[in-house]
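Novice: this is a predicted model, with the sequence first.
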Amino acid sequence: MLAVGAALTAVVACSGRGGDRTGEPAAATTTRPTGTEYKVPATHPSDWGAPEVELPEAPRPYGPSPAATADPAFYDVTTLDAEAIAAAEPGAVLRSEPVSLTGPLTGASGWRILYRSTTAADTSAVVSGMVLAPDGSAPPDGRPVAAWAHGTTGIADRCAPSATSNLFYDDYAAEARRLLDQGFVVAATDYHGLGTPGVHSYHVSDELALATVDSVAAAHRIDAVGPLTRSWVVVGHSEGGLAALAVDQRADEVLPGLDYRGAVVAAPSAQLGSVAAAMFAVPEGRGYAALLLEAAAELNPSLDPAVALQPAATAREALLTHGCWEEAVPGFADLDATEMLASLEVGELLGKVLDTCCASDPKAALGPLLVVHGEADQPLPAELTAGLVKDLCAAGVTVEYRTYPGADHDEVMAASGEDGRRWLADRLDGVDPPSNCATAAH
């Protein structure tokens, strides 16, 4: 869930895998070093246990955000051994507990987990997430794994999908249910700093990728899940679409013992640098842009909302640190564009930072990819994704690109559900992946 608004469209310039699905023992080890130091991240107002503040008056047309049902103590990394974390392999499960699932996930089995990952600076990290398995016994040859990469829920720890019993939204739970019904075990990461201490590295593509890949390795380490095959895929929406693209660029490199089959990429927010400044100008984009400032301040202090925003917008910073999507995103929509940025240079600087930290490189993609977008997506216009697909095709990546009339940013998940099911089934069966690059994005 990430918006840039229909007004931003003016800024946009108009390899297949086969192999058998086997039950061979999965080697889910990574190629990254395992002895990097672990330090608990510096505290941030978005963390569990931070002083509570009263949220400022602001539009809340969608009601309050979902309440977390997990015990915050589960996410307390200070009760873990720092040396053991540093020595563990990426994907090692550090803590787990069963979860009673609700909504579309009712009937499946679930485990809330903390697992070892790595930061973009190549230091140890602890990331939270959830692993889901279909009800009943696994087939003798095992089940494949689908990594689910979620879209924007917020940056406060209470917005972590694993802190709820339905991955925060029933829309996301329904996406996971489709994967479960297809026979996948689902590894659903929260990403760095969402659930665990420190600010969520919102849209930092390296860390989105590492958290997602390591969740797959973690799923292979939970005995109760049952046998797993070597095959795995990634499915992502919005911010998770960027995560899926970033995973695709390094999937074989970081999990060489497994068999990556491709990615389903829904409405990806993969080119925000080019539209960052314009996001503050449209009501649909201001809340997202403010979230990006809050997270990007960790990379450049000049982007701290306390100095980067006008007083009227700064007064609503608690919506970012203590609210979730329902509070943060619409919470700035009623402000005038002139009440947002302290200077035009802030928007330009944010764009440069996002181009560096928070984008995908089409030339590095492996594929195959199924890229889907709703034609009625007002928050993230389809033209952005069409440009991305054009670049992917030019780089020689095998891409099937589909758009859906009448589907908005979230509705594209359900609208593309059957196409995604078919595409994933063919990848598992070793069918040559399709490409419509000759006609897509033109």
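Specialist: Right, received. Where do you want to start?

Novice: contacts, neighbours, all on C-alpha from now
Specialist: Will do.

Novice: mind checking how far H192 is from V247?
Specialist: According to Cα to Cα, to the nearest Å, H192 and V247 sit 15 Å apart.

Novice: same deal with R178?
Specialist: 21 Å.

Novice: more neighbours, these two?
Specialist: Taking other Cα atoms under 10 Å, R178 and V247 do not tie; V247 has more neighbours (30 against 19).

Novice: spit out the contact partners of that one.
Specialist: Shown in contact with V247 (Cα atoms under 8 Å, 6 or more residues apart in numbering): L208, A209, L210, T212, V213, V234.

Novice: drop anything exposed from the residues you listed.
Specialist: Among those, those buried by neighbour count (16 or more other Cα atoms under 10 Å) are L208, A209, L210, T212, V213, V234.

Novice: please convert the residues you listed to CSV, extending it with secondary structure.
Specialist: Shown next, in CSV, are these (DSSP: H, G, I helix; E, B strand; the rest coil):
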residue, secondary structure
L208, helix
A209, helix
L210, helix
T212, helix
V213, helix
V234, strand
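
Novice: tell me where the stretch 101-250 of the chain has helices.
Specialist: According to DSSP state H, counting those that start in this stretch, the stretch 101-250 of the chain carries its helices in the segments 170-181, 205-219, 239-248.

Novice: one more to weigh against that first structure:
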Amino acid sequence: MTATVPSRRRPARILLPAVLALAALVTPGPAAAPSAAPTPAGTTSGAQAGPSVTDSPAGAHLTGTHRAGTRQPGAPAPGRLLAVRRLSGSVPAGAQGWQLTFTTRTTTGQPTTGSAFVLAPARPPAGERPVILWTHGTTGLARRCEPSVSADLTHKTAAVPQALARGWVLVAPDYRGPDGATPVPYLLGPGEAYVALDAARAARAFTGLRLSADTVVWGYSQGGHAALWTARLARSYAPVLRIRGVAALAPVTALPAQVDDWRTEPIERVLVSYALLAYGRTYPEVRVEDHVRADAREKVRAVASGCISDPAEAARMADTLRGPEVFTRAPSTGALGTRLREHTATAATGGAPVLVAQGGGDGVVRPDATRAWARAECAAGRRLELREYPEVTHGGLLVDSSGVPAALTEWTEARLRGAPPTPTC
């Protein structure tokens, strides 16, 4: 069963959302990786001694760093705070912001470093503040594409003013941290979840804030996939957090069918290329050669350096992938298909209520795909609430006039006060 939300406006239907409409996200700052390995000892619940905060000078987005810890034998404990930098520039009015660097894990469990930005009210209310853990949509595989090093922190986020007005703290992880050698977990569920959960744990260790364990996960597009995986793994991976709910906006869910669906349009071929490259760097049996025409392989590999969040770069990447069929084999087949099935998202979130918001005019994550996934989840005995917004496009879900940000805020307030959810199955 689906709850259909009356449309508040009729946005122009766009076939490709995120892609050309994710304007002005680049112009990155100089995000240097810490040169020293993190210390493996210490807790992540707020008891560890955190690093000091370095200010960004006027006019800069991110500069300077403070590195904590020395190289120790053994793997570092994930979620350990390493460095804090105060943000300026695109921090919203009435807010304060920081970039955190912390220890985390890759999809396959290898230690690495992660980063995130944190936004809090300039004058937060007394007491511990609830956390909104925001997992963002696709920006690219390169470090410079990540939000915490971009010129516009909150571009393509939802309900940030509403969250700050309620005294909530936004923790927004990057998928690729300062460690440039680590594969990006693009649609790789555990890797997305680990960096998100470790960002939340590191934020709790930052003495500049008093954060509650109460956490609501919000995610959009790729981040909707990440949000569902984050809630799924939270109880076992980060039990210090209390996941009160997960809201997935236009989530990428059934991966084999979804990635197959992206093979036709040139700009969506960039998304297929991202998935193929990310999976190939994580699983050696997944090879570009098994899925891409010989004369298009270098073009596919080249998109790894481009940011789809920048309209000009997105257009250039799409142009390189125009013409005849680039892919000789469906992504849903072979070793890639096997791995995509393993990373498909579910609503098995350890009991946390699930809200899925879907635009009826979405040309990237198709409404029928989300409905089919929701029906399958309901048939499997999982409970979720699916709300559809007629004619709202992929990017339109984030716009206040769609009604989604207000509904998301209201739903989150209900979860934080312990009100029972209202699933549609």
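Specialist: That came through, no problem. Worth saying up front: this structure is predicted, and the values here are computed from it rather than measured.

Novice: possible to save the contacts of V247 of the first structure as CSV with distance to C393 of the first structure?
Specialist: Converted to CSV, the contacts of V247 of the first structure look like this (distance: Cα to Cα, whole Å):
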residue, distance to C393 of the first structure
L208, 23
A209, 22
L210, 25
T212, 24
V213, 24
V234, 20
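
Novice: just give me the closest of those to A270 of the first structure.
Specialist: Among the contacts of V247 of the first structure, L208 lies closest to A270 of the first structure (Cα to Cα), at 12.0 Å.

Novice: give the aligned equivalent of that closest one in the second structure.
Specialist: Aligning on TM-score structural alignment places L208 of the first structure opposite E192 in the second structure.

Novice: was I right to think that match contacts A231?
Specialist: No - E192 of the second structure lies out of contact with A231 (Cα atoms under 8 Å); the separation is 11.0 Å.

Novice: look up which helix or strand E400 of the first structure falls in, please.
Specialist: Using DSSP states H and E, E400 of the first structure sits in strand 399-404.

Novice: what's that strand in contact with?
Specialist: Residues from elsewhere that reach strand 399-404 of the first structure (Cα under 8 Å, 6+ apart): 367-376, 389, 392-393, 412, 415-416, 434-437, 440-441.

Novice: swap in 6 Å and give it another go.
Specialist: P368, L369, L370, V371, V372, H373, G374, E375, S435, N436 (Cα atoms under 6 Å, 6 or more residues apart in numbering).

Novice: can you say which of these are buried?
Specialist: Listed as buried from those are P368, L369, L370, V371, V372, H373, G374, E375, S435; burial here means 16+ other Cα under 10 Å.

Novice: in the stretch 251-400 of the first structure, which spans are strands?
Specialist: Under the criterion DSSP state E, counting those that start in this stretch, the stretch 251-400 of the first structure contains strands at 259-266, 369-374, 399-404.

Novice: so what does A278 of the second structure match up with in the first structure?
Specialist: Using TM-score structural alignment, the equivalent of A278 of the second structure in the first structure is A295.

Novice: er, A31 of the second structure actually
Specialist: By TM-score structural alignment, A31 of the second structure lines up with P72 in the first structure.

Novice: tell me who's in contact with that match.
Specialist: Counting by Cα under 6 Å, 6+ apart, P72 of the first structure touches no other residue.

Novice: number of nearby residues for the match of A278 of the second structure?
Specialist: A295 of the first structure: 23 neighbours (other Cα under 10 Å).

Novice: gap between it and E317 of the first structure?
Specialist: As for A295 of the first structure, its distance to E317 of the first structure is 12 Å (criterion: Cα to Cα).

Novice: what does L132 of the first structure give?
Specialist: L132 of the first structure is 34 Å from E317 of the first structure, by Cα to Cα.

Novice: chain center to stretch 417-432 of the first structure: distance?
Specialist: In terms of Cα atoms, centre = their mean, to the nearest Å, the centre of stretch 417-432 of the first structure is set 22 Å apart from its chain centre.

Novice: tell me, it lands on which residues of the second structure?
Specialist: By TM-score structural alignment, stretch 417-432 of the first structure lines up with residues 405-420 in the second structure.

Novice: enumerate the positions of the matching stretch that are buried.
Specialist: P405, A406, A407, L408, T409, W411, T412, R415.

Novice: same question, stretch 212-230 of the second structure
Specialist: 212-230.

Novice: repeat for stretch 116-131 of the second structure
Specialist: For stretch 116-131 of the second structure, by 16+ other Cα under 10 Å, it's A116, F117, V118, L119, A120, P121, P124, E128, R129, P130, V131.

Novice: next: stretch 335-347 of the second structure.
Specialist: Within stretch 335-347 of the second structure, the residues that count as buried by 16+ other Cα under 10 Å are A335, L336, G337, R339, L340, H343, T344, A345, T346, A347.

Novice: need the contact partners of that stretch.
Specialist: For stretch 335-347 of the second structure, contacts defined as Cα under 6 Å, 6+ apart pick out L188, G189, H225, T253, A254, L255, P256, V286, P331.

Novice: so how far is it from its chain's centroid?
Specialist: Mean C-alpha position of stretch 335-347 of the second structure versus that of the full chain (Cα atoms, centre = their mean) differs by 17 Å.

Novice: same question, stretch 279-296 of the first structure
Specialist: Put simply, stretch 279-296 of the first structure sits 17 Å off its chain's centre (Cα atoms, centre = their mean).

Novice: now stretch 349-357 of the second structure
Specialist: 16 Å.

Novice: ends of that stretch, how far apart?
Specialist: OK, stretch 349-357 of the second structure end separation, Cα to Cα: 17 Å.

Novice: quick one: residues in contact with it.
Specialist: 231-232, 244-250, 384-388.

Novice: redo that, cut-off 8 Å
Specialist: So stretch 349-357 of the second structure is in contact with 228-229, 231-233, 235, 243-251, 347, 383-389, 397, 404, 415, 421, 423, going by Cα under 8 Å, 6+ apart.
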